[in-house]
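1. coordinates only, sequence not included:
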């Protein structure tokens, strides 16, 4: 197990992925079986674990604090310089700050939902040395009602147009690509339906975890108390993909690693 090295992420960029659950040990066993993760300690305390792949920190899983009642949702966190200012920006634009900002370990965190209900977080402070593309397996994709409206919302909240770190937003046909120093870190797609009874169709941040064998991961998910459904692979990805639901209802997608 590698030691987690902290870094100050590029302001406005995705900086971490986190899941809140009621049973941490059960969640660890599920994700170890499905994704091959190993787990170690976290700077956020005893009730939080850091997941590793090949010695690199990938994501965090923590116990839902008493009194919290959010759904079990994989949540991307975006790096900010001032969590209070970001919370004010979120509220000014008609969205919701559900929790925080609260002191967590060496930083401050808040949990929010955009105007269409997609859940996201923001973090002030150092994070594990991590990136959505390149050094860690996750990829991020926002499926939303109106992609251009969403791009404006997140751009204003996180100052994408003028943030340090070389963030740029590019419109490519029916999607929006967010890049840091030329590297894609998030895709925004339209077409989600706010009122659809299927949570896979409603607006949400989709987390793609790349694996060697998506079929094996889908079978492992079913065997470990979850479920898996065939899904369209992300842009530029070849091979079968699956939407996976963990035992507490958390959704994520498994996609083939590049080159498979």
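-> Sure, I can see it. Everything quoted here is computed from the prediction, not taken from an experiment.

2. Please make it C-alpha for all contacts and neighbour counts, starting now.
-> Noted.

3. Residue 117: what's it in contact with?
-> Residue 117 is in contact with 194, 203-204, counting by C-alpha atoms under 8 Å, 6 or more residues apart in numbering.

4. okay, those residues in CSV with neighbour count and distance to residue 176 next?
-> Formatted as CSV, the contacts of residue 117 follow (neighbours: other C-alpha atoms under 10 Å; distance: C-alpha to C-alpha, whole Å):
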residue, neighbour count, distance to residue 176
194, 17, 20
203, 26, 15
204, 26, 15
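
5. okay, pairing it with this:
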């Protein structure tokens, strides 16, 4: 069930890894997460923060050579219609829509190659847009933010004029997606489509709110990760990290009182 202003908004994030137990140890230390089994089987788990579901982690055999990357999912009303829009506008659909116990999902990529998911179904309380409690936000690093905004706007019904849809604003050369009046996603230009570095190619980056960015940075280093960039004196403080398998993500200091 979609909450207020939820259509087209991020509603979940997931990570595919070669070793689920190792990923749990790393993210448990860096993010202070706990994990519970998922309904999909023993190779999947749900990351929990203070009792709330935050993200999904799933193991895939390393022989399949699946890139380790955080993937955001966006809420839609009709998964079949949405994947048709993806294809019509030059994107690709890798998987789905496939059924799950509480909805349907598909994995896609936009026309510049950035991967994302769509979700039709129940949204967990921790991700409901009307409560301002989403545990993560997302930012697209892409070749041309304005062109990408047209693609995602048409695919995900951004700025469609209906009360349940998200709004879009242009701020300081970025496209900002708003849900219930708060930023839920940002789109920025500057990625290089053919660059060998996955951090430079078009991709969605997931930003997690944490209480202590410095502690997360220290834990990442101690557990085999890398610090790509850190700004501990910024307000809010933030750092971009890489897990031992190559997955990029960002930690940002949580606002006081949240």
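-> Thanks, I have the structure now. Keep in mind it's a predicted model, so treat the numbers as computed, not measured.

6. closest to residue 67 of the first structure among the contacts of residue 117 of the first structure?
-> The nearest member of the contacts of residue 117 of the first structure to residue 67 of the first structure, counting by C-alpha to C-alpha, is residue 204 at 23.7 Å.

7. which SSE is the spatially most central residue of the second structure in?
-> The second structure has residue 72 as the residue nearest its centroid, 2.9 Å off, counting by C-alpha atoms, centre = their mean. According to DSSP states H and E, residue 72 of the second structure maps onto strand 70-75.

8. For that strand, which helices and strands make contact with it?
-> strand 10-17, strand 115-121, strand 203-210 (3 or more C-alpha pairs under 8 Å, 6 or more residues apart in numbering; DSSP states H and E).

9. residues in the first structure matched by that strand, start to end?
-> Counting by TM-score structural alignment, strand 70-75 of the second structure pairs with residues 74-79 of the first structure.

10. Now do the matching stretch: distance to the chain's middle.
-> 5 Å (C-alpha atoms, centre = their mean, to the nearest Å).

11. for stretch 137-150 of the second structure, same thing?
-> That offset, for stretch 137-150 of the second structure, works out to 13 Å (C-alpha atoms, centre = their mean).

12. contacting residues for the residue in the first structure that residue 92 of the second structure lines up against?
-> If you follow residue 92 of the second structure across to the first structure using TM-score structural alignment, you land on residue 96. Counting by C-alpha under 8 Å, 6+ apart, residue 96 of the first structure makes contact with 90, 112-115.

13. Okay, helices next: where are they in the stretch 151-260 of the first structure?
-> Here the stretch 151-260 of the first structure has its helices, by DSSP state H, counting those that start in this stretch, at 214-223.

14. among the helices and strands packed on strand 70-75 of the second structure, which is nearest residue 181 of the second structure?
-> The nearest among these, by C-alpha to C-alpha, is strand 10-17 at 14.1 Å.

15. which residues in the first structure does the closest one align to?
-> So strand 10-17 of the second structure is aligned with residues 14-21, judged by TM-score structural alignment.

16. once aligned to the second structure, how far is the matching stretch on average?
-> By mean C-alpha distance after the TM-score superposition for the first structure, the fitted stretch 14-21 of the first structure averages 0.9 Å away from its aligned residues in the second structure.

17. from the contacts of residue 117 of the first structure, which is closest to residue 140 of the first structure?
-> residue 204 (10.4 Å).

18. Does that closest one touch residue 145 like I think?
-> No - the pair residue 204 of the first structure / residue 145 is not scored as a contact, 9.7 Å apart, by C-alpha atoms under 8 Å.

19. hang on, the earlier thing: contacting residues around the match of strand 10-17 of the second structure?
-> 9, 27, 58-64, 72-79, 127-128, 130-132, 185, 248, 250.

20. Map residue 104 of the second structure onto the first structure.
-> In the first structure, the residue matched to residue 104 of the second structure (TM-score structural alignment) is residue 108.
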